[in-house]
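**Student:** need a 3D model of the following:
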Amino acid sequence: MLSRKELQRYSRQIMLPRVGEAGQEKLKKARVMIVGLGGLGSPVALYLAAAGVGELHLVDGDRIEISNLQRQILYKTNHRDKAKAQVAAQQLSAANPEIRVHPHDNLADESWLRDRLGDIDLVLDCTDNLETRHAINRVCRALRKPVVMASVLGFSGQLISFDFAAQQSPCYACLFPPSADREVQNCSTAGVMGPALGVVGSMQALEAIKLLLGLPVASLSQLQLFEAESLELRPLQLQGNNDCPVCSNP
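**Tutor:** Predicted coordinates for the structure are as follows:
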């Protein structure tokens, strides 16, 4: 049941026929984990909190650095050297006191994820660490949790979602098989355009809300490639991989 305050706060969202009060109640009951509170996690967390997702779990073991502020819009200069998860929780709780926010000031390794994802409805991978992304993929598939994954490097972004409740769903390892000798660049080594993270993070939040509402999701098993320089968005359908080390070895 939505309170009077909630009806007022979310009124512009509730008036959408595909949301309504029933949809807003779904969002209120949802428990979502956001892994990574940087350039993607910042807009994702802000939009999910504003939309009224009832319970947010924020996972990041880093501290805020001055170089983060060009793109990580949750933080201010006076937050320097503080824990990202703690500051993000304070910011989101101040923005929307109607929701519950739980900070986790640690890295999300595979063991920790398995222990914590039991009652989570949806996971958002907002990391720039390939090892963590593969761990999220493996655990979400094993526990049949839906996940929305995104990344941005330079001017280029990627977005894809998986609903692992579906038996035949491919996974992230079908697209990018894990490789111990693969060197992968990230924001720290190659640079990134801040607004490109904002665009892709907003798309990631949008897909998450649609998943929670049971609406069609354009990125479901379909890689969305975004080029900020040309404002081009190009879909690439993902097929299952019979040699996938995750899917072929359930």
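**Student:** for the rest of this, base every contact and every neighbour count on C-alpha atoms.
**Tutor:** Fine.
**Student:** which residue is the nearest non-sequential neighbour of residue 172?
**Tutor:** Of all residues beyond its chain neighbours, the one nearest residue 172 is residue 137 (6.2 Å), with distances taken as CA to CA, 6 or more residues apart in numbering.
**Student:** ok, now how distant is that neighbour from residue 114?
**Tutor:** Noted for residue 137: a distance of 11 Å to residue 114, by CA to CA, to the nearest Å.
**Student:** who has more neighbours, these two?
**Tutor:** Neighbour tally, residue 137 and residue 114, criterion other CA atoms under 10 Å: the higher count belongs to residue 137, 25 against 17.
**Student:** buried residues in the helix or strand containing that one, which are they?
**Tutor:** In the assignment (DSSP states H and E), residue 137 maps to helix 130-143. Neighbour-count burial for helix 130-143, with 16 or more other CA atoms under 10 Å as criterion, is recorded at 130, 132-141.
**Student:** which of these lies closest to residue 81?
**Tutor:** Among these, residue 132 lies closest to residue 81 (CA to CA), at 22.8 Å.
**Student:** so what's that closest one up against?
**Tutor:** Residue 132 is in contact with 108-110, counting by CA atoms under 8 Å, 6 or more residues apart in numbering.
**Student:** so which of the residues you listed are in helices?
**Tutor:** Among those, the members found in helices (DSSP state H) are residue 110.
**Student:** one more to line up against the first:
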Amino acid sequence: MLSDEQLLRYSRQIMLPEVEIDGQEAWLNSRVLIVGLGGLGSPAAIYLASAGVGHLVLVDDDQVDLTNLQRQIVHTSDRVGEPKVESAKQTLAALNPDIRIDTLASRLEGEALIEQVEAADLVLDCSDNFTTRFALNRACVATGTPLVSGAAIRFDGQISVFDSRVPGAPCYQCLYAEGEDEALSCSESGVFAPLVGIVGSTQAAEALKVLAGIGEPLVGKLLMLDARRMEWRSLKLRADPACPVCSAK
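**Tutor:** Now for the predicted structure:
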């Protein structure tokens, strides 16, 4: 049962016919794992917190650096040197004290990764390396947890939803083979600041849709953005029958 304060706080989305009380309660009762509190994780976490996702688990082993502040909007100048998860928690708690926020200032690996993914209703991959992306994908396929994946480099972004609960849906490794170029990162290649805001916000939108059963999530689709021209493209994805992760599931 929503309190009077919650009804007021979330009133603008409760009035949406697709959301109403049931959708808001679905968000309040959800646990979301956000891996990476950088350029993508910043806007994604802010919008999930403000929308009222009841339990956020923030994972990042890095500290806030001055070079982050050009795009990582969940952090502030006075928090340079602090763990990113603690900096993010301060921002999110101030924005919405109504939700629970847990932090893990370490890399999730092995059993700890499986446990966190299994406990979550949905995972946001906001990481910046393929090793983490492949590990998250394997854990999500193994546990049947929906995965919302985003990436941004230079002026190019992409978003997709991988949900092994949907028959015939591809997983992340159907799209990318292991052994991709790990050097392709913002620190090496640069990134257009608003791009990560657009991609991270879209990840939040897809997560909210999946959690409340709204509309058509980007399952089996890859949404690609060229921010130079502000042009979007949508590609259909198919499961790889030879995928080493999901083909035998």
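**Student:** circling back: how about the contacts made by the residue nearest to residue 172 of the first structure?
**Tutor:** 147, 171-173.
**Student:** and for residue 232 of the second structure?
**Tutor:** So residue 232 of the second structure contacts 223-226 (CA under 8 Å, 6+ apart).
**Student:** Three-state assignment for it, please.
**Tutor:** Reduced to three states with DSSP: H, G, I helix; E, B strand; the rest coil, the structure at residue 232 of the second structure is strand.
**Student:** do residue 217 of the second structure as well
**Tutor:** coil.
**Student:** contacting residues for the closest residue in space to it that isn't next to it in sequence?
**Tutor:** Using CA to CA, 6+ apart and skipping residues adjacent in sequence, the residue nearest residue 217 of the second structure is residue 206, 5.9 Å away. By CA under 8 Å, 6+ apart, the residues touching residue 206 of the second structure are 148, 161, 217-218.
**Student:** got a list of what the closest residue to residue 233 of the second structure other than its chain neighbours touches?
**Tutor:** Of all residues not flanking residue 233 of the second structure in the chain, residue 224 sits nearest, at 5.1 Å (CA to CA, 6+ apart). Listed by CA under 8 Å, 6+ apart, the contact partners of residue 224 of the second structure are 156-159, 232-235.
**Student:** distance to residue 11 of the second structure added to those, as a markdown table?
**Tutor:** Shown next, in a markdown table, are these (distance: CA to CA, whole Å):
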| residue | distance to residue 11 of the second structure |
| --- | --- |
| 156 | 35 |
| 157 | 32 |
| 158 | 31 |
| 159 | 28 |
| 232 | 31 |
| 233 | 33 |
| 234 | 32 |
| 235 | 35 |
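**Student:** most neighbours, which of those residues?
**Tutor:** When neighbours are counted by other CA under 10 Å, residue 158 leads the contacts of residue 224 of the second structure with 24 neighbours.
**Student:** helix/strand/coil for it?
**Tutor:** Residue 158 of the second structure ends up strand, using three-state DSSP.
**Student:** does it touch residue 150 like I think?
**Tutor:** Yes. Using CA atoms under 8 Å, residue 158 of the second structure is in contact with residue 150, at 5.7 Å.
**Student:** joint contacts of the two?
**Tutor:** residue 199.
**Student:** closest to residue 245 of the second structure among the contacts of residue 232 of the second structure?
**Tutor:** residue 223 (22.2 Å).
**Student:** mind checking how far the nearest residue to residue 150 of the second structure once chain neighbours are set aside is from residue 151 of the second structure?
**Tutor:** Closest residue in space to residue 150 of the second structure, ignoring its immediate chain neighbours: residue 159 at 4.5 Å, by CA to CA, 6+ apart. Applying CA to CA, the value for residue 159 of the second structure to residue 151 of the second structure is 7 Å.
**Student:** before we move on, what about residue 3 of the second structure?
**Tutor:** From residue 3 of the second structure across to residue 151 of the second structure, the span is 37 Å (CA to CA).
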